[in-house]
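Student: Generate coordinates for the sequence data below:
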Amino acid sequence: MAQLTGVSCVWYGKFERGGAAQYSEEFLNRVSCALRLNEAERKLLFLHAVGWEPTSPVNCQETGITEGVRQLLELQPWPAYISDTAWDVIHQNRAFSEWFPDGVTGRNIAEEVFADGAGRRVQLLDWERDWAGPTLAQMRLAQARHPENARLGAVVDGILGTSACARRLWREHRVVEHAHGDRRKVLLPGQETPTTMEITMTSPLGNGELRLVSLVPVQPPEGSK
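Tutor: As a prediction, this is how the structure comes out:
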């Protein structure tokens, strides 16, 4: 059951024993699907676990990335990728691969932000203010929303365990909901001046846990032709 619901055995054991915790609707829906509960049974599960009924219907069908979503990603001229709740990258387009020649699919985009830059062609400018700080602030809120997500917790612990800067930023207790609309600067290969790009984020209707993230240039580098 822990594997089916994407949590640790310790967390699921606590849930099964009736331990009090902030169980998310996402987790309870996964439990409902794994146990094949009908709608009345799902409502009862919610009432016992959190004291309120589910706010939306559940879809127990597999909702992975469809071929159409992959094509949509590939047709974009700017870098784009799809990640999950734990910031793990599920798919990236070719434009994004030019920024990360070693590839990030199957890896974690938050960990890449805190990596030493090996294998990265693009330079993230104002790194601490515009990249590291906001990433940790988003992850803090994500952990509050999904305390049962063992993978998310492992990513956060890994970053804090290897980066003194991350530990210092984490102690600031900053919280940010998302990066949609943020404008940040990057220095691309062969350029001497930075490019400003805007982060745009959407979610496939079939799976609200996924994020389609595009890095859209909104201002060409100064002096470009």
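Student: going forward, measure contacts and count neighbours with C-alpha atoms only.
Tutor: Will do.
Student: what about the residue nearest the centre of the chain, distance to Thr162?
Tutor: The residue lying closest to the centre of the chain (Cα atoms, centre = their mean) is Trp87, at 3.2 Å. For Trp87, the distance to Thr162 (Cα to Cα, to the nearest Å) stands at 17 Å.
Student: for comparison, sequence B:
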Amino acid sequence: MMDHEQDEHGEHTEHAGQQRRELGAFVRARRENLSPDTPGTRRRTPGLRREELAARAGIGATWVTWIEQGRAVRPSAATFARLADALGLGQAERAYLFALAARHDPADLSMRAGAGAPPAIAAIVAALPHPAYAIDPAWDVIVANTAAQHLFAGLFDHRNPGVPNLLHYVFTDPAARALLPDHEARCARAMAEFRRDYGRGMHDPRVRSVVEALQGNSPLFARLWAQQGVLGREGGPRRFDHPQDGALFFMQHVLADVDRGDFRLIALIPAQ
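Tutor: As a prediction, this is how the structure comes out:
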């Protein structure tokens, strides 16, 4: 048993070491691709020197050296944020840097708060003839086509101020209870799917506020939240009892945005 535990520890250590080496190689490659602030001077190595990158980032040159060398150090998220800015990283590169560093990007909150639908998601939602919508990390419905607005009776009611929130709707709106024939089971599934997203977005105050508000407003939410259920957002058959159209049957399909994996597109295709 002890040998097995030591093997697992060794594998974990090797994985962490490999991740640090990948991080160091990535930072060094990006540094060497940057142009110096004073071009024209003769250099033995391409790009910026470590000291120059550190000065741009407002961090110590030792940090840059240790990161590039893959040392077992743990700079703060703020340090990596300044480094990412100094390297001029694009969105995908920045996400890769923070993934290798095992740190949460502080800028991610500002990107999420009030963000509209990613263009690809908005275009697909608009193009589909069947109900389709997209949710952000707080499960605000950031875009929905006409068919979805008709299906989810009450969710898009003009009398409800603010951005419609799918979780608030499912747990607290009487219209949702009437629309979903298996209401409590659908609530349990929604809760478990949301908890998976919560694990990635719990640093976002908007996400936390949804949990806090529903814990106070919905005993069912509070009970299910305490059960710690977790599910991926899955497709499958869905039934609705629509107030105007009666019983409706769909197959649900879920896609994530390739640029912002915390956004979900949900399409409901009529079942045959």
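Student: coming back round to it: check the spacing between the residue nearest to the centre of the first structure and Met201 of the first structure real quick.
Tutor: Computed as Cα to Cα, the Trp87 of the first structure to Met201 of the first structure distance reads 13 Å.
Student: ok, which stretches of the first structure are strands?
Tutor: Secondary structure of the first structure (DSSP state E): strands located at 80-83, 89-92, 123-124, 183-187, 195-202, 211-219.
Student: which residue lines up with the residue nearest to the centre of the first structure in the second structure?
Tutor: Residue correspondence to the second structure (TM-score structural alignment): Trp87 of the first structure is matched to Trp139.
Student: Confirm for me that its match is in contact with Val170.
Tutor: No. The pair Trp139 of the second structure / Val170 is not scored as a contact, 11.1 Å apart, by Cα atoms under 8 Å.
Student: Run through the residues that contact the match of Trp87 of the first structure.
Tutor: By Cα atoms under 8 Å, 6 or more residues apart in numbering, the residues touching Trp139 of the second structure are Asn165, Leu166, Leu167, Phe194.
Student: What is the equivalent residue in the first structure for the last one?
Tutor: Meaning Phe194 of the second structure. Using TM-score structural alignment, Phe194 of the second structure lines up with Met139 in the first structure.
Student: Count the residues that sit near Leu23 of the second structure.
Tutor: By the criterion of other Cα atoms under 10 Å, Leu23 of the second structure has 22 neighbours.
Student: returning to what we had before: the strands of the first structure: which one's closest to Trp170 of the first structure?
Tutor: Nearest of the strands of the first structure to Trp170 of the first structure, taken as Cα to Cα: strand 123-124 at 19.8 Å.
Student: which residues of the second structure does the closest one align to?
Tutor: Aligned by TM-score structural alignment, strand 123-124 of the first structure falls on residues 179-180 of the second structure.
Student: What's the match for Val163 of the second structure in the first structure?
Tutor: Superposed on the first structure with TM-score structural alignment, Val163 of the second structure falls opposite Gly106.
Student: That match contacts Asp84, correct?
Tutor: No. Gly106 of the first structure lies out of contact with Asp84 (Cα under 8 Å); the separation is 10.9 Å.
Student: joint contacts of these two?
Tutor: In contact with both Gly106 of the first structure and Asp84: Ile90, using Cα under 8 Å, 6+ apart.
Student: Out of the two, name the residue with the larger neighbour count.
Tutor: Asp84 (18 against 12).
Student: quick one: Val156 of the first structure and Met139 touch, right?
Tutor: Yes. Applying Cα under 8 Å, one finds Val156 of the first structure in contact with Met139, separated by 7.4 Å.
Student: Between these two, which is the more surrounded one?
Tutor: A direct count of neighbours by other Cα under 10 Å for Val156 of the first structure and Met139 places Met139 higher, at 25 against 19.
Student: That one contacts Val155, correct?
Tutor: No. If you go by Cα under 8 Å, Met139 of the first structure and Val155 don't touch, sitting 9.4 Å apart.
Student: Let me see the ranges of the helices in the stretch 151-272 of the second structure.
Tutor: Shown for the stretch 151-272 of the second structure, the helices assigned by DSSP state H, counting those that start in this stretch span residues 166-172, 174-179, 183-201, 205-217, 219-226.
Student: now for those helices, which one comes closest to Asp108 of the second structure?
Tutor: Of those, the one closest to Asp108 of the second structure (Cα to Cα) turns out to be helix 183-201, at 9.5 Å.
Student: Other residues contacting the closest one?
Tutor: Outside helix 183-201 of the second structure, the residues within contact range by Cα under 8 Å, 6+ apart are 137-139, 167, 170-171, 176-177, 180, 207, 221, 224-225, 228-233, 262.
Student: the inter-axis angle of that helix versus strand 236-242?
Tutor: Orientation of helix 183-201 of the second structure against strand 236-242 (axes from the mean of the first three to the mean of the last three Cα atoms, to 10 degrees) gives an angle of 120 degrees.
Student: ok and helix 183-201 of the second structure relative to helix 219-226, angle-wise?
Tutor: Note on geometry: by the same axes, to 10 degrees, helix 183-201 of the second structure and helix 219-226 are set 50 degrees apart in direction.
Student: Quick check: buried residues in helix 183-201 of the second structure?
Tutor: 183-184, 186-198, 201 (16 or more other Cα atoms under 10 Å).
Student: Same question for stretch 115-125 of the second structure.
Tutor: Residues of stretch 115-125 of the second structure classed as buried by neighbour count (16+ other Cα under 10 Å): Ala117, Pro118, Ile121, Ala122, Ile124, Val125.
Student: these two touch, right, the first one and Val143?
Tutor: Going back to what we said before, that points to Ala117 of the second structure. Yes. Between Ala117 of the second structure and Val143 there is a contact under Cα under 8 Å: 6.4 Å.
Student: which neighbours do these two share?
Tutor: With Cα under 8 Å, 6+ apart as the test, Ala117 of the second structure and Val143 both reach Ala134.
Student: Run a quick neighbour tally on Asn207 of the first structure.
Tutor: Quick note: Asn207 of the first structure (other Cα under 10 Å) scores 14 neighbours.
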